Structure formats: C-alpha cells, structure tokens
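Undergrad: With the sequence up front, the predicted model follows.
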Amino acid sequence: MTGRYCVVGGGISGLVAAYRLRLAAGPDASITLFDPADRLGGVLRTERVGGQLVDVGAEAFIARRPEVPALLAELGLAGRQVGTTGVRPLIYSQRRLHAMPVGTLQGIPAQPSSLVGLVDDATIARIAGERSRPLAWHTGADPTVAELVGDRFGEQVVTRSVDPLLGGVYAGSSSTIGLRSALPTLAAALDRGARSLTDAVRDVLPPPTGGSVFGALDGGYDVLLEALVRRADVEWARVAVQRVERGTAGWNLVDDEGVRWPADAVVLAVPAPRLPRLIEGVAPTSAAAARRIPVASSALVILALPGGTPLPENSGVLVAAGEALHAKAMTLTSRKWGRRGNAELVRLSFGRFGDAVARNVGDDDLLAWACADLATVFGIDCDPVDCRVQRWIDALPQYGPGHAHLAAEVRAGLPPTLAVAGAYLDGIGVPACVASGSRAAAALTGAGVAR
C-alpha cells in the first residue's frame, strides 16, 4: 500500500499514529510528521536532574491497562518496563498526613472503615447508612463526581478522599469532572441497577493484584519515543501547520510560511485548543465541539535533594482540597521507583483548572513554594543540589459531564480521510493516548486512501 500520509503533532498520540500507519501502509508510503518543537514527544519528556534520568511530564502509566505493555512488547522493549517499589502514598488533610485509604475506587469507599481517621465520625455514620437510603439514578446520567459522592457520602469524602486523587490526574476537581469520564465502570454499575453507591463501588472495585499499579520505563519515556520514531520512519517537518484545506486530490496542509503540503490522509494529533483553527474551514462542527473542551495548565518542580534527606518511606503525597499548601501533589520519586543515584528526587505539581499558576508564577517563586511545602509537610530543610521547572500550558483537557458526547461530535464531523488523536478524546493518560493514535491510524487505512 502506498499513499501520502501526514501527522500533525509529535506527541505520543501522533507518534503511535505514525507507527501504526507505517505498519499498515508499508515501507513505500510517504509519512510526514509536522511538529515545530526542538524535540518530539509532547508532554512526555525525559531530563537529567541531579545526575538521574527523570520524566518531567507524564510520570507513569496504569499497568493493568493493556495498551502500553502491548506496545512495548511489539517494539522489543518489554524488558524495560519497571514497577514501583510497593511503598504507599499519603494524603495531606487537616494539616496532617494520613495513610492512603484502601478499598476505595478513586477515593470513593466501598465500606466505612476505609476512611476512618480521614473523615469525622458523622461522615463515617453517613457512609455506613448509605445503602439504606433510596438512590435516585437515571440511566445515562452524567453528574459531576462531587455531586454524586457529596450527596451520598458527604462533603468530607469529596474534599479529603476523592479530590486528592482526581486532582492529581486531571489538574481539576471532582466538582468539574464528569462521572462517566472519570469512573466509567461505576456509571455502568449504576446503569445496571445498583441499589446504592456503596453497592456500585463494591461491584466494580478491582480485586488486589499484588503487582504494581503503575508502570514506567527504565531510562524514561524517551526510550519509547525513540523506538516509535525509528520504527515509524517519518519525514519530520519542523514547521507549524496553520490550517487544513481541501486539495485537488485529498488535502493540503498550509504551514506558517504559506507552503502547501499535499496529503491523501491526515491525522491531527494536536491539543484540543489547537484543533479548531486547523479544521474550521473543512469540518466546522468538529471545530465547534473542540472549542467547548476546557483545558488546564500545570507546572512541575523537580528537586534533587542531598542523599540522606529524611523523607518517609512512601511514594508521595496527595493534597486534599482547601489545604494551605501551594502544591496539589508531591511524588517522592526515589522512594516510589527506587533510588538510582546519590540524590533524593522529589517532584511537586502546581496548578489546577481555573487558576493561572503555571502561566503567571515565576520559576523562583515556584521553587520557593516547593521548599516551603516540603518544610510544612515533612519538616525538612530544602537545599536542592539541582532542580528543574517544567510548565505544561493548556495541556490537560478537562473531562466534564457529557465529555464523551463532545468527543463523539469532534469525530463525527470529520471527513473520512481526516482523523484525530489526543488526550482530549478518550482519556488523559498515556494508555488512552496510545489507543487514540492507533484508532486514528486504523480509521485512515480503512478509508480508501490511494494505493
């Protein structure tokens, strides 16, 4: 099979799409990848801090999802997958550290005992009595997570147990995240007729596996990115695409110099805010749907602290809503993944949906906030031997109520030989991005592209 394929966007979604196109179209197909950055990978980025390799974008993937392990196996990289050390995270709530509750689904308890010590006695009693209270649920409903959990279990469960977990994933809060996006299995259990939220959680709570929940790569995500680039065998055009136009036979991609690049089929693997401008002339309904997807920005501070800094034997700290800290989460990287050098690596995340922290707060202030938070939470002096500040602007799509319909609108309005991929469609994590890139490539290779 031959043809001219173009992929716009060199993040993980675009690189997987290019790799899948190469497999399907064969060595004679032309595949051009457009990304004006100085490197490929998007928000996957591996840097050296304190003499150690560390991912300064997405840090890990859910190991039980099949997409990343399967891709690694295809690329001959299965042996590079690593798991966590097994140490547990903590929650910072009410100015104290608490063990991460067990027996919960993203912080939603299956039994009252899970949250003893994290919430007050009145809330524990409310959780215990939830099964006896009638549940008004309409099949297909998509409330925010906070609306459902707050109504059934109370506000403390939302702010102290659920928000710390969801905020770390989406840079948002349970008051803006839709249930069907964040917890699709729970929504499905309620649709099937679960008589209470407790019953629904118990029905879908995954059994303990004994293995690592999270996976990463020895050598960082750069190992995966380099393999995808090599196997996709693309021509990398380091220019920005401004719009897609219909051509005499297929499409023209117009770059920032006005040059037109012809293509038979195109994958647009760009963040949601960039998509409308590219396609408004050829797919206006898709462009309008993409404009309705809000995004958040985040900033990461990675510190290399002197070896022997007295940090607890835990994987990190998730911060409850309303606490007097700047960070929303802290990862004790050397504890979570194992020490690989003399320095202790710590990663702090700042910025939530609706704030301007990642855009407006300077590097020096972020470093000062990081050190102040470490002193507050752990009582340690922060004297880093190395550090890195990394900002990801408009990089975190928000999965509000009805998000699946928005994603479907984006896809439904596209002509057959245009496809989309990215974190705003089917999930924000790396496995979902791998799946979206594969789906986009499959849509094109089955769309009658010239052979």
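TA: Looks like it came in fine.
Undergrad: When you work out contacts or count neighbours from here on, use the C-alpha atoms and nothing else.
TA: Fine.
Undergrad: Show me what the helix or strand harbouring Ser438 packs onto, helices and strands only.
TA: Assigned by DSSP states H and E, Ser438 belongs to helix 430-445. Under the contact criterion of 3 or more C-alpha pairs under 8 Å, 6 or more residues apart in numbering; DSSP states H and E, helix 430-445 touches helix 12-25, strand 61-62, helix 67-74, strand 265-268, strand 418-420.
Undergrad: Presented hereafter is structure B, for comparison with structure A:
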Amino acid sequence: MTSVAIVGAGISGLVAAHRLRRLLGENARIVIVDSAERIGGKLRTVDMGSGPVDVGAEAFIARRPEVPELLAELGLSDELVRPSSTARPLLRTGGALHSLPVGTLMGIPATSESVRSIVDDETCRRIDDERSRPLAWTPGDDAAVGALVSERFGPLVTARSVDPLLGGVYSGLSDTTSVRAALPTLAAALDGGASSLGEAVERARPTPAPGPVFGGLRRGYGVLLEALLASSRADQVHADVADLTRDSGGQWVIPGVGAVDGVLLAVPAPVASGLLVGVDRALGTELGALPLASSAVVALGYDACDLPENSGVLVATGELDSTGVPLRAKAFTLSSRKWPHLAERGGELVRVSFGRFGDSAIVDRPDDVLIDAARRDLQDVLGITDVPTTAFVQRWHGGLPQYRPGHVARIARIDAAAAAISRLELAGAYLHGVGVPACVATASAAALRLAAAL
C-alpha cells in the first residue's frame, strides 16, 4: 500500500490530498497532519449570525482557472459568486476619500492621468517627464517596488497609490516587495527593453477582459475546504510535527504517523525550515530566511447602518485621523455592498484589516482594543457611528510570506534543492504566489510530481 503524509491542512495541503487520492487510487494511505483542530490554515469561515462569513481571504482572481475548475470537480460550481458590478473601491489619502485610481498596474501609473486626483502637480510633471530620463535596468535585475517607483515617479505615488494595493495583497509595503516576484509582467517588460517605467507599465498591464476580476463562494471557503477533505478520504492526525527523518529502508518517518513512502510539506516556510534543516541544511536555511507578516481582521455586523455604495476603502500609508493620530486600519471591506449574496441576508457587514510587515504589534492587542480601533477608524473614514450587534476578531500570525527583492532567485534555489530529495515535495503561498489560485496550482503540481515519484 502506497502511503503519503501531508503536513499542513490549509488550502495547499487539502488540494494536494484531493489530487493524490485521484492519482494514487483508493488503496493509497493518505494522512494529513496538522497541529490545529480546524482545517483551512489561513482560510476560515465563521457564522456571524446572518450566515457564514470569511475572515481570511474572501475572494480569488476569477480570471485564473484554478478555483472555478476545482469547484466544478467537486460539484460546487453553484457556490461561485461575483461581486457587485456597481460598487467601486475608494482610497483614503491626504485626509480625504478618492476613487481608487484606474489604469494602473498594482497602483503604478503609466501616465499622470491615472493618479492626478491623489498627487500634487509636481509629481504629475515628474511622471510625465519620466520617459525622457534614462532607465537603469539590466535584464534579470530585481528591485523593491517602492524604490523603483519613488525614484522614477516620486514618493507620493508610492505612499498614496502603490502601498495601499500591495498592503492588501501581501500585508507588506512596496519598499520590501520585489518587482520580479510581485509584478512579474512588469519585470518582463523591463527585461524586454522598455525604456521607461511608464512604458513598462503600458506593456505589463493585462488586456481588459469582460467579466468581474474577482470571485467568491456563497457559503465561504469552508465549503471548499470540507469538500476537499471529504474527497481525499485522508486520515487526520492532530499533532505538532517537530521532526522529519528517514529510516534504513528509505521511508520517511513522522512522529504520530509512522513510516510513509512520500511526504508533502504544505506549511509556512519557517515550519518547513525547522523540519528540513536536519535533512538538507542549505534548504532549511533558505526556507528560514523567508519572512512572514502578521495581520488581523475584525468583522463587524450591524442590523443597519449607512454604508456608502462602495465595495471598500484602501488606506494610504501615513494617513492621520481627525485628531492627528495615525489610522490603524489598512483597509475596510464593505462586504454587504461588495457581495450581493451577503446583502440578500439583510443587515450590514464590514471587515476591517490591520497589520503590515514590520508594524504588526496591533495584531496582538486584546479583542476589545481591536474592535474599538476598528470602530474609531471606521467612524473617521466613513462617518459610521452605529454600534455593531456582533463582532469577530481573527488574528493571522505569520499569515503572509513577504516577497522581498531576490525572492524569485531564492525560490529557484529552494525548488532545485527540494527536487534533489526523493519523494519529498513542498507547497504553499511562499513559493509561487500568495493567492488561493496560485496555492491550488502549486499544490496540484507538487502532488503530480510526488505521485509520479511513487
């Protein structure tokens, strides 16, 4: 009997288990090991009274095929929902609300027209003159997004347009985020000879396509997670895996599981590092060098409140409230405006997000402090003074890996080192993308390689 252990019961581990069951057949022994009683890792769906609500990721890029195809495989296509086509996002910058700039690449404009409403005239002139200045870029180079944008367009573009978007995706800042890892199409345009950042953005922006950019699940990600677990028919072991060794016969040995033929590690990079440093010290060291950011989500439910007809608000870096104190929230999702299926339930739902890399102390504040901070910032930004009827605080310690300059090269070394270890595979958000579709793709590929090796 072929046996496989998957360490980690997040979306990556569960997708891998589902794939391996199909690839290895009914007689294979598949074991999922995780220290948590709850499956899902950094995805979680909770009941907010009016129904299930996601308090981790709530959406996925709909134009990627992985999630819709997975839902179809599992008979869950009816769960697929789309956001409102009329509710647009806002940006809080310079103490005021603005429409989120359009025509940018993750907030980076091609011309000043995209960001004219949120930056000063001097910055607009700098953007428009940028194409006349030589651009120092050698194919294969990498740089921090913020350093590149600030040098070419000025710091206001970075703080007011780029940071809010990157903060929402990575819980990081552009000054610590790699161009090559986070914006591969931009890096490709620069490698391909674009003579300016503006020209590179024009080349790198995706071709407009019909239909919504994002999708979600009617009953939340919990439905998908449970379906993947059921499909895998895997045994579950609740345990901390502190050691990974091989016996004299070449099988992997995992405490609490025993000897297995293959292992797939679907855990955060620091955890994988601890397990592999005794197997391959260089690989373990590379994994240990990948930093993580922590964040928190405060979900607030109201019987009624006067929310604007917008999908949410991103907050620029350095924003102050009406008393001159820095805003603590980095984003507000007006969920009952963004998602029609939530609006149908009645009441109003708002998600307030906190925490960026290097500034995550607020994540560990008590629940009442976080709820109070969410309400205060919501009042300052949107004028909402109503008292919520329900609230839920979800902390995500080490929730998102940081794609720093050099990340792509580091991951290439990690992939090569892992490939040299027989019947071992890695999966997770630190490898080839933080979004759910990327995790599905990476886990599926890892499962296919492991099945072939077995």
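TA: Nice, thanks for sending it over. Keep in mind it's a predicted model, so treat the numbers as computed, not measured.
Undergrad: Please state their TM-score.
TA: TM-score of the superposed chains, computed with TM-score structural alignment, normalised by the length of structure 1, equals 0.96; 443 aligned residues with a C-alpha RMSD of 1.3 Å.
Undergrad: still on that earlier bit, quick one: the helices and strands packed on helix 430-445 of structure 1 as JSON lines, columns for mean neighbour count and distance to Ala296 of structure 1 too.
TA: Below are those laid out as JSON lines (neighbours: other C-alpha atoms under 10 Å; distance: least, C-alpha to C-alpha, whole Å):
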{"stretch": "helix 12-25", "mean neighbour count": "26", "distance to Ala296 of structure 1": "19"}
{"stretch": "strand 61-62", "mean neighbour count": "19", "distance to Ala296 of structure 1": "20"}
{"stretch": "helix 67-74", "mean neighbour count": "17", "distance to Ala296 of structure 1": "25"}
{"stretch": "strand 265-268", "mean neighbour count": "27", "distance to Ala296 of structure 1": "20"}
{"stretch": "strand 418-420", "mean neighbour count": "26", "distance to Ala296 of structure 1": "20"}
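Undergrad: can you name the residues of structure 2 that the helix holding Ser438 of structure 1 overlays?
TA: Using TM-score structural alignment, helix 430-445 of structure 1 lines up with residues 436-451 of structure 2.
Undergrad: Need the residues that contact the matching stretch.
TA: Residues from elsewhere that reach stretch 436-451 of structure 2 (C-alpha atoms under 8 Å, 6 or more residues apart in numbering): 11-13, 15-17, 19-20, 23-24, 60-61, 64-67, 262, 264, 266, 423-429, 431-433.
Undergrad: swap the cut-off to 6 Å and go again
TA: With contacts defined as C-alpha atoms under 6 Å, 6 or more residues apart in numbering, stretch 436-451 of structure 2 is touched by 12, 16, 20, 66-67, 423, 425, 427-429.
Undergrad: Nearest to Asp364 of structure 2 among those residues?
TA: Nearest to Asp364 of structure 2 among the contacts of stretch 436-451 of structure 2 is Ala429, at 22.8 Å by C-alpha to C-alpha.
Undergrad: and the closest residue to Val68 of structure 1 other than its chain neighbours, how far is that from Ile62 of structure 1?
TA: Here the nearest residue to Val68 of structure 1 in space, its sequence neighbours aside, is Pro431; by C-alpha to C-alpha, 6 or more residues apart in numbering that works out to 5.6 Å. Pro431 of structure 1 is 7 Å from Ile62 of structure 1, where distance means C-alpha to C-alpha, to the nearest Å.
Undergrad: same thing with Ser113 of structure 1?
TA: 26 Å.
Undergrad: again with Leu406 of structure 1
TA: For Leu406 of structure 1, the distance to Ile62 of structure 1 - C-alpha to C-alpha - is 25 Å.
Undergrad: can you check Pro207 of structure 1 too?
TA: Distance from Pro207 of structure 1 to Ile62 of structure 1, by C-alpha to C-alpha: 15 Å.
Undergrad: Likewise for Asp426 of structure 1?
TA: Asp426 of structure 1 is 15 Å from Ile62 of structure 1, by C-alpha to C-alpha.
Undergrad: Then Ser161 of structure 1?
TA: According to C-alpha to C-alpha, Ser161 of structure 1 stands 20 Å off from Ile62 of structure 1.
Undergrad: just Ala227 of structure 1 next, same as before
TA: From Ala227 of structure 1 across to Ile62 of structure 1, the span is 20 Å (C-alpha to C-alpha).
Undergrad: just Val116 of structure 1 next, same as before
TA: To Ile62 of structure 1, Val116 of structure 1 is 27 Å away according to C-alpha to C-alpha.
Undergrad: Repeat that for Leu33 of structure 1.
TA: Separation of Leu33 of structure 1 from Ile62 of structure 1 (C-alpha to C-alpha): 28 Å.
Undergrad: How about Arg388 of structure 1?
TA: In terms of C-alpha to C-alpha, Arg388 of structure 1 sits 25 Å off from Ile62 of structure 1.
Undergrad: Quick one: residues contacting the nearest residue in space to Pro164 of structure 2 that is not next to it in sequence.
TA: Nearest residue to Pro164 of structure 2 in three dimensions, chain neighbours excluded: Ala316, at 5.1 Å (C-alpha to C-alpha, 6+ apart). For Ala316 of structure 2, the contacting residues are 93, 159-160, 164, by C-alpha under 6 Å, 6+ apart.
Undergrad: Map Ala316 of structure 2 across to structure 1 for me.
TA: Aligned against structure 1 by TM-score structural alignment, Ala316 of structure 2 finds its counterpart in Ala320.
Undergrad: Next, the distance between the ends of stretch 92-99 of structure 2.
TA: Using C-alpha to C-alpha, one end of stretch 92-99 of structure 2 lies 9 Å from the other.
Undergrad: Show me what counts as buried in it.
TA: By neighbour count, with 16 or more other C-alpha atoms under 10 Å as the criterion, the buried positions of stretch 92-99 of structure 2 are 92-94, 97-98.
Undergrad: before we move on, what about stretch 178-196 of structure 2?
TA: Buried, per 16+ other C-alpha under 10 Å, within stretch 178-196 of structure 2: 178-183, 185-190, 194-196.
Undergrad: same deal with stretch 74-81 of structure 2?
TA: Applying 16+ other C-alpha under 10 Å to stretch 74-81 of structure 2 flags 76, 79-81 as buried.
Undergrad: now swap in stretch 214-231 of structure 1 and tell me
TA: By neighbour count with 16+ other C-alpha under 10 Å, stretch 214-231 of structure 1 contains the buried residues 214-222, 224-225, 227-229, 231.
Undergrad: Alright, calling it a day.
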